[in-house]
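J.: sequence below, structure please.
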Amino acid sequence: MSSTLDLKQLVEAIGDAIVISDAKGAITLWNPAAERMFGFTREDALGKSLDLIIPERQRQRHWDGYQKTMDTGVTRYGNDVLRVPAVHKDGHTLSIAFTVALLHTPDNKVAAIVAVIRDESSRFAEDRALRKRLTELEAKLATQTAESS
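T.: The predicted model follows:
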């Protein structure tokens, strides 16, 4: 086995979406997992704005943070997972979780942002259902406790 890591093969094979965008937020890399997750082909996505997958109501907040990261070269989402809504090509909402890495120019300016993204829609729905059930059970218990007092 070769000790040389084939990065292209890794990016193509990995189950998480990998999306790279340039300093202006144009998509420069869109792997097969991103195609499966968001429904847009590589051809649909390359060169387009990240607005392709950002819900309209989230865009201003996203771009404020994106620009701050570009200006400062600092992000807290290299280690901390960010959980946000996203949009599929067919219009349905996804719940995604991702971390980012910053790619730098030789003079240490941020040139691009890499996002490694996982679809957590089903887990999010399960968590919401469990929280709802817990609230219902707590309310039932409170009612029973009040009636028995």
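J.: can we go C-alpha only for contacts and neighbour counts from here?
T.: OK.
J.: count the neighbours of the residue nearest to Arg42 when sequence neighbours are not counted for me.
T.: Nearest in space to Arg42, with sequence neighbours left out and distances taken as Cα to Cα, 6 or more residues apart in numbering, is Trp30 at 5.7 Å. By other Cα atoms under 10 Å, the residues close to Trp30 number 22.
J.: before we move on, what SS does Tyr66 have?
T.: With DSSP: H, G, I helix; E, B strand; the rest coil as the basis, Tyr66 sits in helix.
J.: what's the burial count for it?
T.: Neighbours of Tyr66 using other Cα under 10 Å come to 16.
J.: contacting residues around the closest residue to it other than its chain neighbours?
T.: Spatial nearest neighbour of Tyr66, excluding adjacent residues (Cα to Cα, 6+ apart): Gly25 at 8.0 Å. Contact analysis of Gly25 by Cα atoms under 8 Å, 6 or more residues apart in numbering lists 49-50, 66.
J.: also this sequence, please, to line up against the first:
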Amino acid sequence: MHVELDFQQLVHALGDGVIVCDAAGAITFWNGAATRIFGFTESDAIGQSLDLIIPQRQRERHWTGYHNTMATGQTRYGNDVLRVPAVHKEGKPLSIAFTVAMLHAPSGEVSSIVAVVRDETERWSEERKLRARLAQLDTAQA
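T.: Below you'll find the model as predicted:
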């Protein structure tokens, strides 16, 4: 049984952010969940650089990897979930987890990269508190 899917509806209905960037790193697609996570509307984001959400101190490393991926058609992360800092429109730091996939032009070269993003700021904060508490307990027992 073959079911027709409306992929536009699908990516707009997802709870995770979906961001697509072209070869130069300009944002070409931004769903509603990305707006919820980062605070930037679709019209704020489309056509902008990913620097919109990348903290200043992470940018050089990000762009080195991004341009290498676009040039080689290979990402060293495969299907791994990446966890990195990001920044909200209001300037507050975020902790995000995401996976990436490459999209190809009909000629075969990589034309875009899609990231599926989840905000893990709260979970990360809770884990940090738990680790600090465990360290306190270990110190108290020593």
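J.: work out the TM-score between the chains.
T.: Scored against TM-score structural alignment, normalised by the length of structure 2, the superposed chains reach a TM-score of 0.97; 141 aligned residues with a Cα RMSD of 1.0 Å.
J.: picking that back up, look up how far Ala13 of structure 1 lies from the residue nearest to Tyr66 of structure 1.
T.: 24 Å (Cα to Cα, to the nearest Å).
J.: strands of structure 2, start to end?
T.: Ranges of strands within structure 2 are 17-22, 27-30, 82-87, 93-104, 110-119, based on DSSP state E.
J.: okay if I get these as CSV plus distance to Ala140 of structure 2?
T.: Output for those, formatted as CSV (distance: least, Cα to Cα, whole Å):
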stretch, distance to Ala140 of structure 2
strand 17-22, 42
strand 27-30, 48
strand 82-87, 31
strand 93-104, 30
strand 110-119, 34
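J.: which one of these lies nearest to Gln56 of structure 2?
T.: strand 82-87 (9.3 Å; Cα to Cα).
J.: mean deviation, the closest one versus structure 1?
T.: For strand 82-87 of structure 2, the mean deviation from structure 1 after alignment is 0.4 Å (mean Cα distance after the TM-score superposition for structure 1).
J.: buried ones in that strand?
T.: Buried residues in strand 82-87 of structure 2, defined by neighbour count with 16 or more other Cα atoms under 10 Å: 83, 85-87.
J.: check stretch 84-99 of structure 2 too.
T.: 85-88, 93-99.
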